[in-house]
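Undergrad: For reference, the sequence and a predicted model appear below.
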Amino acid sequence: MAKFDHDSVVPYKESGLTKKQQVAEMFNRIAFRYDFMNRFLSAGIDVGWRKKALKQLAEEKPKIILDVATGTGDIAIMAYELLKPDKITGIDISEKMLEIGKEKVLKLGLEQYIDLQSGDSEAINFPTGSFDAVTVAFGVRNFEHLEQGLEEIKRVLKPGGKLVILEFSKPKITGIAQLYNLYVGIVAPQMASIVSNNRKAYQYLNKSVQGFPEGKTFVEILNNVGFRNTSCKKLSLGICSIYCGVK
């Protein structure tokens, strides 16, 4: 498996824990403010990003979906609303995030359609060929071993099944790029320290975005793992990207 710069980007440099363990700990700490901070820091634009990502599955009409790094279940819930599959399973390594997600699912009365459970993207506890589609929203940056996670996703997809990844990227337009770097590098962590008392989590967000192999590079990684019909679609002047691939 290839090693990428982002694999070694961790939330807490002084910690002796692995990246996976640190990410789980970080999300456990910020879970109570996670949904609010997403809406607040993106001015609500992230909701539209998620909808556009899920629309990539409209033609496929998947019946069984896996949402990797499901967090508080936003994509899983939206996938049910937009695609009406028979079953959505969401997995995540953060128990606190899952607790909040499960509460949301129960409140909406969707527990017979959406099952959120503890799970590791690099060792997915389902048989080969279990899912028609897999989604990952803002989660691949947190994989400790990027190719291993993508290989596992490909394994649990049915032949012809589709992967849709939504992830932050770095805008290239002069002026926009500088404003973006200022915002995610200084403004967002400062705001996060005030609202959620966890500046390091949002400093990690910036570092993990900077270290992530985005755009054509990530598409090539998908190709190398064995996905076909791969693509990258940039959103909001390049702040975010949708990646697709088929097993």
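TA: Yep, that arrived.

Undergrad: rest of the way, CA atoms for contacts and neighbours
TA: Fine.

Undergrad: List the buried residues in stretch 119-126.
TA: 119-122, 124 (16 or more other CA atoms under 10 Å).

Undergrad: Is it correct that residue 75 is in contact with residue 137?
TA: Yes. Residue 75 is in contact with residue 137 according to CA atoms under 8 Å; the separation is 7.2 Å.

Undergrad: Residues that sit against both of these two, list them.
TA: Overlap of the contact sets of residue 75 and residue 137 (by CA atoms under 8 Å, 6 or more residues apart in numbering) consists of residue 50.

Undergrad: residue ranges for the strands of this protein, please.
TA: Ranges of strands within the chain are 64-68, 87-92, 114-118, 131-137, 157-168, 228-235, 240-246, based on DSSP state E.

Undergrad: Please identify which of those strands is closest to residue 202.
TA: strand 157-168 (13.2 Å; CA to CA).

Undergrad: Report the buried residues of that closest one.
TA: By 16+ other CA under 10 Å, the buried positions in strand 157-168 come out as 157-158, 161-168.

Undergrad: Contacts only, for residue 230.
TA: Contacts of residue 230 were listed using CA under 8 Å, 6+ apart, and they are 219, 222-223, 243-246.

Undergrad: Please repeat the previous calculation with a cut-off of 7 Å.
TA: By CA atoms under 7 Å, 6 or more residues apart in numbering, residue 230 lies in contact with 219, 244-246.

Undergrad: Please apply the same query to residue 89.
TA: So, once contact is read as CA under 7 Å, 6+ apart, residue 89 ends up touching 65-67, 114-116.

Undergrad: if we can go back for a sec, redo the buried residues of strand 157-168 as CSV? Include distance to residue 95.
TA: Output for the buried residues of strand 157-168, formatted as CSV (distance: CA to CA, whole Å):
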residue, distance to residue 95
157, 25
158, 28
161, 28
162, 27
163, 24
164, 24
165, 22
166, 22
167, 22
168, 24
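
Undergrad: Just flag the most distant two among those residues.
TA: 158 and 168 (26.8 Å).

Undergrad: okay, pairing it with this:
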Amino acid sequence: MGLEYLKEEPMTTALQGRKKESWKIFDEIAGTYDLLNKLLSCGIDIYWRSKLLKNLPKRENMQALDLATGTADVPLVLVKSKNISKVTGIDLSKGMVEFGKKKVKKAGKENKIALHIGDGCNIPAADETMDVVTISFGIRNFPDPQKSLREIFRVLKPGGRVMIMEFGLPKNFLVRAVYMFYFRHLLPFVGNLLSKHKDAYTYLNETVEDFPYGESFTNWMKEAGFSNANFTELTFGISNLYIGDKK
């Protein structure tokens, strides 16, 4: 895999154990999660999520499902499309979902967005019921992301689309060097300090370096059955938007 994996196998094994209960970490940092997202990304996460709207399928009255929905940032973006009639968001973190419900109510979108506790690896939806499935910076925390991809394929209608936004690592040497210093040192320090959690942002950053990205991830999508699986690099490859269709 070349540069796509930077951690040794023991770290991968340790992370795998933590991922099974990663929702507990999000429960503990739910109160500061939105603030730190905006602060640590300098607000660029808003631009990244806007890309989801530009890549929706050409359909009307679409049913959308957002996995690892967190505090409902993605559902609140998706309902800006006149072609989205309903967005269901699921997450295993009750703390994050409760914050999300407050945001949905404040935005006056309770008629279009429903948030529930749910597992992205065992999606509580019937076969072929969704037009769109999204995940924003969450699939790397799933204990079995390949199972999640198969589940997404199952719940999508023919002609439906999955859009997954996830972190990557820049290819440009200079950009990569600056980014990795920020990513490995400054970001975890500030994140852990302001969230008052001993290692939440250290753990979350380690999951990025441990997770396959680029063509390695699109290969997983193809193995799950998706057609036209591709990705677009965002902001020098710091983030990637993966898209796949179900024929």
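TA: Done, it's in. Computed from a predicted model, the values in this text were never measured in an experiment.

Undergrad: ok so, going back, now tabulate the strands of structure 1 in a markdown table and tack on distance to residue 56 of structure 1.
TA: Below are the strands of structure 1 laid out as a markdown table (distance: least, CA to CA, whole Å):
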| stretch | distance to residue 56 of structure 1 |
| --- | --- |
| strand 64-68 | 13 |
| strand 87-92 | 16 |
| strand 114-118 | 20 |
| strand 131-137 | 10 |
| strand 157-168 | 7 |
| strand 228-235 | 10 |
| strand 240-246 | 8 |
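
Undergrad: To residue 148 of structure 1, which of these lies closest?
TA: Across the strands of structure 1, residue 148 of structure 1 has its closest neighbour in strand 64-68 (13.5 Å, CA to CA).

Undergrad: Which neighbouring elements make contact with the closest one?
TA: In terms of contacts (3 or more CA pairs under 7 Å, 6 or more residues apart in numbering; DSSP states H and E), strand 64-68 of structure 1 is packed against strand 87-92, strand 131-137.

Undergrad: which residues does residue 131 of structure 2 contact?
TA: 62-64, 156-157, 160-161.

Undergrad: same thing but at 6 Å, please
TA: Residue 131 of structure 2 makes contact with 62-64, 156-157, 160 under the criterion CA atoms under 6 Å, 6 or more residues apart in numbering.

Undergrad: cool, and residue 62 of structure 2?
TA: Residues in contact with residue 62 of structure 2, defined by CA under 6 Å, 6+ apart, are 83-85, 131.

Undergrad: What is the neighbour count of residue 60 of structure 2?
TA: 12 (other CA atoms under 10 Å).

Undergrad: can you tell me how far the nearest residue to residue 245 of structure 2 once chain neighbours are set aside sits from residue 124 of structure 2?
TA: Excluding the flanking residues, the one nearest residue 245 of structure 2 by CA to CA, 6 or more residues apart in numbering is residue 161, at 4.5 Å. Residue 161 of structure 2 is 18 Å from residue 124 of structure 2, where distance means CA to CA, to the nearest Å.

Undergrad: do residue 190 of structure 2 as well
TA: Counting by CA to CA, the separation of residue 190 of structure 2 from residue 124 of structure 2 is 36 Å.

Undergrad: what does residue 51 of structure 2 give?
TA: For residue 51 of structure 2, the distance to residue 124 of structure 2 equals 26 Å [CA to CA].

Undergrad: for residue 133 of structure 2, same thing?
TA: Noted for residue 133 of structure 2: a distance of 13 Å to residue 124 of structure 2, by CA to CA.

Undergrad: again, but for residue 160 of structure 2
TA: For residue 160 of structure 2, the distance to residue 124 of structure 2 (CA to CA) stands at 17 Å.

Undergrad: what angle do whichever helix in structure 2 runs longest and strand 84-91 make?
TA: Determined from DSSP state H, the single longest helix within structure 2 is helix 22-40. Orientation check (axes from the mean of the first three to the mean of the last three CA atoms, to 10 degrees): helix 22-40 of structure 2 against strand 84-91 gives 120 degrees.

Undergrad: Would you mind pulling up the elements that helix 22-40 of structure 2 packs against?
TA: Under the contact criterion of 3 or more CA pairs under 6 Å, 6 or more residues apart in numbering; DSSP states H and E, helix 22-40 of structure 2 touches helix 94-106.

Undergrad: Mind listing residues that contact the helix it packs on?
TA: Applying CA under 6 Å, 6+ apart, the external contacts of helix 94-106 of structure 2 come out as 27, 30, 70-72, 110.

Undergrad: Mind checking which of these are buried?
TA: In terms of neighbour count (16+ other CA under 10 Å), the buried residues within the contacts of helix 94-106 of structure 2 are 27, 30, 70-72.

Undergrad: Now flag whichever of the residues you listed is closest to residue 40 of structure 2.
TA: Closest approach to residue 40 of structure 2 among those (CA to CA): residue 30, at 15.3 Å.

Undergrad: hang on, the earlier thing: show me what contacts the residue nearest to residue 245 of structure 2?
TA: Contacts of residue 161 of structure 2 (CA under 6 Å, 6+ apart): 132, 244-245.

Undergrad: Compare those residues and tell me which is most surrounded.
TA: Highest count within the contacts of residue 161 of structure 2 by other CA under 10 Å belongs to residue 132, 25 neighbours.

Undergrad: mind listing what the residue nearest to it when sequence neighbours are not counted touches?
TA: Leaving aside its sequence neighbours, residue 132 of structure 2 sits nearest to residue 64 (CA to CA, 6+ apart; 4.6 Å). Taking CA under 6 Å, 6+ apart, we find residue 64 of structure 2 in contact with 87, 130-133.

Undergrad: joint contacts of residue 133 and residue 124 of structure 2?
TA: Counting by CA under 6 Å, 6+ apart, residue 133 of structure 2 and residue 124 have no common neighbour.

Undergrad: List the contacts of residue 192 of structure 1.
TA: Taking CA under 6 Å, 6+ apart, we find residue 192 of structure 1 in contact with residue 199.

Undergrad: For it, give its distance to residue 212 of structure 1.
TA: 22 Å.

Undergrad: And residue 21 of structure 1, by the same measure?
TA: Taking CA to CA, one finds residue 21 of structure 1 at 19 Å from residue 212 of structure 1.

Undergrad: Settle it for me: which of the two has more neighbours?
TA: Of the pair residue 21 of structure 1 and residue 212, residue 212 is the one with more neighbours under other CA under 10 Å, namely 23 against 15.

Undergrad: Having no further points to raise, I will conclude here.
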